[in-house]
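1. No letters, just coordinates:
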């Protein structure tokens, strides 16, 4: 309940208590006072009339006329004359009148006044007794008017207090809302700072939270600097900033170990021709600048996941299949020829590029051997600059991309979508969740995500697949209260605000107990490229109870600005780093990465775990959970 409502309730309760007490004290005191005055009046008037009648002739007609004239003044409810024996000689009375006051008030405060009684003398003898009762209706109406005035006064005071209190409280609500937002952010592991408000108590609270945020941020900065230093020392080429040979080899190993990869990738090998001659012609320093520029061009190109340097002149490139391997190879060569010319005398950059789709090979060794052989072939046929291994994909049974798109749409509409789950095991043996991997039935054959997403991405259809997968997952979660599922979210879903609204609307229709067992995962590289969108989308998901995590993390975690503000729940470390955990260099990097995540209270999960030996070693290194082929 808001403070404004609480304030009004408090004011109403206080006013009711004050009015109730004042009403009973004032009303009863006034009633008693009026009753005493009416009683005295009854006695005085009866005595006065008795004296007057005692001095008159005892003619009954005259006495009746006098009593009638007195009664007609309207101040009396009853006047009666009794003889010595107590019998009524004459009596004047008014029937009960309608009083302009509520019945409950009349019943509560009705006057009960004894009549005034006086003796009438006839010389030395008693003539009779006069009884007189004054009219009380006027007093009751006056008492009701006093009560109404009192209630109105209290109501005006209450309204004034409420309005004044609301105005004063509204001045406090801004800083108070800021404190609440800050506290909620801390609860969601978002370490932000706030301006200190003027209110003394709130100022102390905000200052304490800011100190906590400052300490956490300082600790994070130190951990990030340490991680960045280790990555530069052990994973990156010192000259170009590209990854080293070990990282790319480990990435390929993890790729082929993953039987249910989300998407087929393309790989390329680039060779700088006559690097020794370029060094002699331009000097080592200028050549190093040119090599770094070339790597930057490759890294910034759309779809390129990573670039590594295998040796002095050879570079290895991994790219998502946003286009065909052939078209991407041609686009990369054109980009290099436009951006990396050595001088005006050359029309092309001194590079050779060969590539293949990873569905054409079966292992890391075969991949590298095939690329080496293709490079030798290109070098032997100048001026040939590039070559692609052409091999028909085994699942390429449809006519073209349009046919694939139509088939995917039909599969979604007819709900021919399912998921294959892989467990994520925690240190204590329990499951954090199960990763749901996409399966789509096309031509009566169940195809994996790696066989589908390349086609869906070409027509910007991946968000529809995401929504379909989430719909299916939510149905499974509603049917099984013990199930917990995680779904990977594509780049199109992250970058399209309309899809955000569609997904949030869907989640809002479900009980929070269902949403709390759903996890949505985003690639680290996507968050780096679209951090502002992620920062706005992730809190909305978490407000509905959905867990949010990053997958394929590690190689660029330091590129995420203000990591503590993301509010994520867990990290899944890329198998390219995990598979090398036995080497001292990789172990140092993983330890630093785990310390950074634990400083944010994040769960850290290793991807690509293969054997039981890996399970023991990775837990000893500090991981909270594991996933991969070795986790049953």
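-> On my side now, so go ahead. All values derive from a computational prediction rather than experimental measurement.
2. hey, let's count contacts and neighbours off CA atoms from now on
-> OK.
3. Check which element follows the helix ranked longest in the chain along the chain.
-> Secondary structure assigned by DSSP state H gives helix 3-55 as the longest helix of the chain. Moving toward the C-terminus from helix 3-55, the next helix or strand (DSSP states H and E) is helix 60-71.
4. Contacts only, for the nearest residue to residue 537 once chain neighbours are set aside.
-> Residue nearest to residue 537 in three dimensions, not counting chain neighbours: residue 500, with 7.0 Å by CA to CA, 6 or more residues apart in numbering. Contacts for residue 500 (CA atoms under 8 Å, 6 or more residues apart in numbering) come out as 493-494, 537.
5. what's the spacing between the residue nearest the centre of the chain and residue 566?
-> In the chain, the residue lying closest to the centroid (CA atoms, centre = their mean) is residue 543, at 2.4 Å. To residue 566, residue 543 is 13 Å away according to CA to CA, to the nearest Å.
6. quick one on the thing from earlier: who's in contact with the residue nearest to the centre of the chain?
-> Not one residue lies near residue 543 by CA under 8 Å, 6+ apart.
7. quick one, strands of the stretch 51-200 of the chain?
-> Per DSSP state E, counting those that start in this stretch, the stretch 51-200 of the chain carries strands over the ranges 76-82, 88-93, 116-122, 125-134.
8. Put this next to the previous one:
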């Protein structure tokens, strides 16, 4: 029971007892007054009427006496007026039964009133004539008391309503600050840091609010400092000091996420720019001119290929630059690289025209797919850029690797994808994510993937068609199909293992899709107790923060889990995690080892743990391909894993 209810009940009982006690005492006093008044009226009437009867000249003239008695009886409230002689013989009597028609019977039974009878001796001359008895009428007393009760009840109800209204208002105002303190504490649990600006006037609440504000500021300061430490370590580990581009270490940690067979970024175009004789340039022309050339080349890389969606640009070494451009084709990239080389040539001629006599710059442009590995992709890029430099200076060599996934034209792809949905040739596959603790292995969820069964019976991974579906604007249609098919599978198979569904950025950023998902989850949650897990990519979480926060809140409202796939901390830091508040993140094994393996100070590992796990986020290491990776990650405190070594992708 809330404090407000407890205080309201306690004060209500206290005030109620006081009001009822006062009302009972007042009513009791009124009853005694009416009882006394009844006797007083009877006594006064008996004396005054007796005196009048004593003045009758003829004692035998009872008719005059009767007239006087009738006059008094008819003009007052009396039950009986009786005249008897000295021997007790009745001379005259007026009497009426007590009947009260405007007072409820329960009141008459609840409030007993004793009728009062007064007597007066009748003296005619010096002789005693008889005795006059007068009994009051209790009906009038009951009417007065009942009217008094009604008035008291109305008065006390009005007073009670006013008092309880003021009590509610005062309690609400007093406890409003306590509610804000509660909301502040709940916000800390939800990884939000709220400083309460309104300081309550109540001394106890004021001290609690001040203490809570101090604690929130301290927690927020810890988070900010750890986040800044982690951001700086991230920059030191993954940034090239000269150009501020990503370095080779970041590329090798991040590019496997692009090459994932089930990632929408798994096919596209790569670009490699290489410079020969860079050491000679530094030696003969000095470091300043070398730095000017390298800085300009980095700026041109950002200017020409940076605008491509999800572009990944890195400096491999002193003389080589590399970029991965998902969901692109070579024709759309070559023109930009031609502009890049032309601008670099202009800069070189501006530095020193003799430099171009020995400085050779070449570029390779080709495609990559989910079938590539880091080794094979870099090998092809090195070979292609070498061919470009052998043919001459400032030339581009096109890698003629066959683009299997783009054999079909766009309309043919559209028809094929839509028909595969109608014909249920879009299959579900899964890969288990496990938790290994104290030597025991348990499945935490199974991540769902889409597979395309073509008309020849060949099953293709998502990397074969997802990039094309993305460019055709069909990716959210595939997401809806996946959700519906998973729900249908759960109903038919009555599976007990949680299933994880990865939602695309196109699906998340459309409000209609979120409403559609809400309606399906409402129906599903009423029919099944199975907990679903939903994920978005780290890139989607960063660029569609508001939409992702909305869908994350909605999913957690149903009691389901929400996570971020392919997690890496961006240059701006981990603040976006506070807005989304995911239950878990999935990060590449190589990335986790880079961020958490710090033999010198252990500071990066501590900061990573403080930033991620202090927000209540669990970590799942993905792309596990070797048993040695599991052992290294377990030493770093990671207990959840997913990858081909753990479990291969299988059809559901």
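-> Thanks, I have the structure now. Bear in mind the structure is a predicted one, so any value in this text is a computation, not a measurement.
9. Report the TM-score for the pair.
-> Scored by TM-score structural alignment, normalised by the length of the first structure, the superposition of the two chains gives a TM-score of 0.82; 623 aligned residues with a CA RMSD of 4.4 Å.
10. just how off-centre is the longest helix of the first structure within its chain?
-> Counting by CA atoms, centre = their mean, to the nearest Å, helix 3-55 of the first structure is centred 58 Å from the centre of its parent chain.
11. Ok, stretch 331-341 of the first structure next?
-> Put simply, stretch 331-341 of the first structure sits 45 Å off its chain's centre (CA atoms, centre = their mean).
12. Contacts for that stretch next, please.
-> Contact partners of stretch 331-341 of the first structure, identified using CA under 8 Å, 6+ apart, comprise 290, 293-294, 297-298, 301, 347-350, 353, 385-386.
13. Distance from the chain centre to stretch 349-363 of the first structure, please.
-> Distance, stretch centre to chain centre, for stretch 349-363 of the first structure: 44 Å (CA atoms, centre = their mean).
14. repeat for stretch 450-462 of the first structure
-> Chain-centre distance of stretch 450-462 of the first structure: 30 Å, with CA atoms, centre = their mean.
15. For it, list every residue counted as buried.
-> For stretch 450-462 of the first structure, burial by neighbour count (16 or more other CA atoms under 10 Å) applies to 450-458, 461-462.
16. can you redo those as CSV with distance to residue 549 of the first structure and secondary structure?
-> Output for those, formatted as CSV (distance: CA to CA, whole Å; DSSP: H, G, I helix; E, B strand; the rest coil):
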residue, distance to residue 549 of the first structure, secondary structure
450, 21, helix
451, 24, helix
452, 24, helix
453, 21, helix
454, 23, helix
455, 26, helix
456, 24, helix
457, 22, helix
458, 26, helix
461, 23, coil
462, 19, helix
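17. tell me which strands and helices whichever strand in the second structure runs longest is in contact with?
-> For the second structure, the strand with the greatest residue count under DSSP state E is strand 440-453. In this structure, strand 440-453 of the second structure packs against strand 426-437, strand 459-460, helix 462-471, strand 499-502, with contacts taken as 3 or more CA pairs under 8 Å, 6 or more residues apart in numbering; DSSP states H and E.
18. picking that back up, between the contacts of stretch 331-341 of the first structure, which sits nearest residue 177 of the first structure?
-> Nearest to residue 177 of the first structure out of these is residue 301 (CA to CA; 43.5 Å).
19. Give the aligned equivalent of the closest one in the second structure.
-> Matched across to the second structure, residue 301 of the first structure falls on residue 307, judged by TM-score structural alignment.
20. Whichever residue in the first structure pairs up with residue 238 of the second structure: how many residues sit nearby?
-> With TM-score structural alignment as the criterion, residue 238 of the second structure lines up with residue 235 in the first structure. By the measure other CA atoms under 10 Å, the count of residues near residue 235 of the first structure is 24.
21. is it true that residue 235 of the first structure touches residue 249?
-> No - when contacts are counted by CA atoms under 8 Å, residue 235 of the first structure is not listed as touching residue 249 (11.7 Å).
22. OK, contacts around the equivalent of residue 617 of the second structure over in the first structure?
-> Matched to the first structure by TM-score structural alignment, residue 617 of the second structure sits across from residue 602. Each residue near residue 602 of the first structure by CA under 8 Å, 6+ apart is listed here: 568-571.
23. do the same with residue 121 of the first structure
-> 50, 53-54, 127-128 are the contacts of residue 121 of the first structure under CA under 8 Å, 6+ apart.
24. Would you mind giving me the PyMOL syntax to select the buried ones in the residues you listed?
-> The following PyMOL line selects those of these that are buried, judged by 16+ other CA under 10 Å:
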select buried, resi 50+53+54+127+128
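25. Go through the contacts of residue 121 of the first structure and name the one nearest residue 101 of the first structure.
-> Lowest distance from residue 101 of the first structure to those (CA to CA) belongs to residue 50, with 34.7 Å.
26. The closest residue to that closest one other than its chain neighbours - how many residues pack around it?
-> Distances taken as CA to CA, 6+ apart put residue 120 closest to residue 50 of the first structure, at 5.0 Å, once the chain neighbours are dropped. Residue 120 of the first structure has 25 neighbouring residues, counting by other CA under 10 Å.
27. can you pull out the helices in the stretch 201-350 of the first structure?
-> Applying DSSP state H, counting those that start in this stretch to the stretch 201-350 of the first structure gives helices spanning 245-257, 275-282, 284-300, 325-339.
28. Can you tell me how far the aligned partner of residue 272 of the second structure in the first structure is from residue 365 of the first structure?
-> The equivalent of residue 272 of the second structure in the first structure is residue 270 (alignment by TM-score structural alignment). For residue 270 of the first structure, the distance to residue 365 of the first structure equals 17 Å [CA to CA].
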